[in-house]
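Trainee: Turn this into a structure:
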Amino acid sequence: MSKAILSFVCFILLSNQVLANELLVISGKNSKNSKKWQEEVYQEFIPSGVGRISVKIVTIEADKFPKWITQAMKEERMGEILGTPTFIIWDEVSKKELGRLEGYTEKSRFYSQLDQAILQISQGHRPGRREGSGGHQEEGSGGNQRQEEGSGGMSQDIMDHIYKTPEEAKRASEMLGLGGQIHSHETPQGIIYMPGSTM
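Mentor: Okay, the predicted model is just below:
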């Protein structure tokens, strides 16, 4: 019984921490997906199911960031912005990134992934940073190359969705809204893993 109460108290404390956080929306001036998010989500932004989070839109042109963002990236309090829109869950107290989603495709997926990211933060994880997972640009997927502002943000190259381990592919599948389904292919270099069910 006391274990359940302690877990509940910890959850409430962590949820209240999310209340003090802010969703920084790094929005490209010419980004179609940034504009789509503003039209579909921002006008009717519903607070996340785990905790209320306020929104601050930071509009950029190309790679010209406000000084405070450049400084935060330089000091490694914020990861590199590789494309727009990028949604950064920002801790206003410590002035650092807690997690992120990258790219935008549709409202329901955005809300689902934001709720999941906030829950992961409350459990001590840092969502949205999956190193070595390729250059795809869907929500929460991460990437390894800066995208040209306004480019649409979604890679059409199948090679951007290949992983060396089933764990990486499963995380990508979950972040892409594919329910954790993965499949594999045998290649001369070894087995590769991809998000989604077999084709």
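Trainee: can we go C-alpha only for contacts and neighbour counts from here?
Mentor: OK.
Trainee: Just to confirm, what's the three-state secondary structure of Gln156?
Mentor: Look at Gln156: counting by DSSP: H, G, I helix; E, B strand; the rest coil, its state is coil.
Trainee: Please generate a structure for the following sequence too, so the two can be compared:
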Amino acid sequence: MKKLILVSIIFCFMLISSKGFGHELLVLSGEKSQNSKRWEKEVLPEYKANNSGQNLPVKIVPVKGNFFPDWFAKVLDDGNVGEIIGTPTFLIWDPKEKKEVGRIEGYTQKSRFFSQLTEAIDLVKQGQHPGKREGSGGHRDEGSGSDQHMEEGSRGDHRMDEGSGGHREEGSGNKNNIMDHIYKTPEEAKKASQMLGLGGEIHTHETADGTIYMPGSTM
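Mentor: Next comes the predicted model:
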């Protein structure tokens, strides 16, 4: 009961924060991403039924394997969206400027998602860019050391080609750059999290090649 009340309070606060926001919520949903499917089942129906679905309307952007839709690949190429490393990724989108102004990465549970979204909206209103990632690179799959670039693929989609190079281990490059720490197991990610002073917190992303683990929280 307490959890339900907390979710309701967070949800109502989000409604107040997002009123008249004039932006959209783009949801990059992986075809084989279990967390994407969980979000659509646990959150989407309630989100659409509430006023927040009107104040910050949702648009699902399907990610099929290594393919983005053409229009989204173009905004990536234009540098209007930062690097996408996994799904689900939630982008606060400015439809007038046609660019990302904030984001949330990953999904764990409904109450946390609404809390993160409320915080992200508040930061955007303050002129900040929560969750910002540099570069217009594509979805980074496990085992690709360099950024991936978008090229036109088949069936009208755009394809994410893997770059060369292998998995970056601890100690390679700048150890304070979390993007240098993508792991195959939660144990490796937890160890890196402790090394980076993040208290052992980790989060996951669903990619075309499976689940990847990274140090730190999702925001």
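Trainee: TM-score for these two?
Mentor: Here the superposed chains carry a TM-score of 0.61, computed using TM-score structural alignment, normalised by the length of structure 1; 145 aligned residues with a Cα RMSD of 3.5 Å.
Trainee: need the helices for structure 1, in chain order.
Mentor: Taking DSSP state H, the helices of structure 1 run over residues 2-19, 32-40, 67-74, 107-122, 166-175.
Trainee: and those helices, which is most packed in?
Mentor: helix 166-175 (a mean of 22; mean count of other Cα atoms under 10 Å).
Trainee: other SSEs contacting that one?
Mentor: Judged by 3 or more Cα pairs under 8 Å, 6 or more residues apart in numbering; DSSP states H and E, helix 166-175 of structure 1 is in contact with strand 182-187, strand 190-195.
Trainee: Could you rerun that using 10 Å?
Mentor: When contacts are defined as 3 or more Cα pairs under 10 Å, 6 or more residues apart in numbering; DSSP states H and E, helix 166-175 of structure 1 packs onto helix 107-122, strand 182-187, strand 190-195.
Trainee: what's the longest one packed up against?
Mentor: Using 3+ Cα pairs under 10 Å, 6+ apart as the contact criterion, the elements in contact with helix 107-122 of structure 1 are helix 2-19, helix 32-40, strand 86-91, strand 96-102, helix 166-175.
Trainee: Could you tell me which residues make contact with Glu186 of structure 1?
Mentor: Applying Cα atoms under 10 Å, 6 or more residues apart in numbering, we find Glu186 of structure 1 in contact with Ile192, Tyr193.
Trainee: counterpart of it in structure 2?
Mentor: Under the alignment (TM-score structural alignment), Glu186 of structure 1 pairs with nothing in structure 2.
Trainee: quick revisit: can I get the helices and strands packed on helix 107-122 of structure 1 in CSV including distance to Met194 of structure 1?
Mentor: Output for those, formatted as CSV (distance: least, Cα to Cα, whole Å):
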stretch, distance to Met194 of structure 1
helix 2-19, 33
helix 32-40, 25
strand 86-91, 23
strand 96-102, 19
helix 166-175, 5
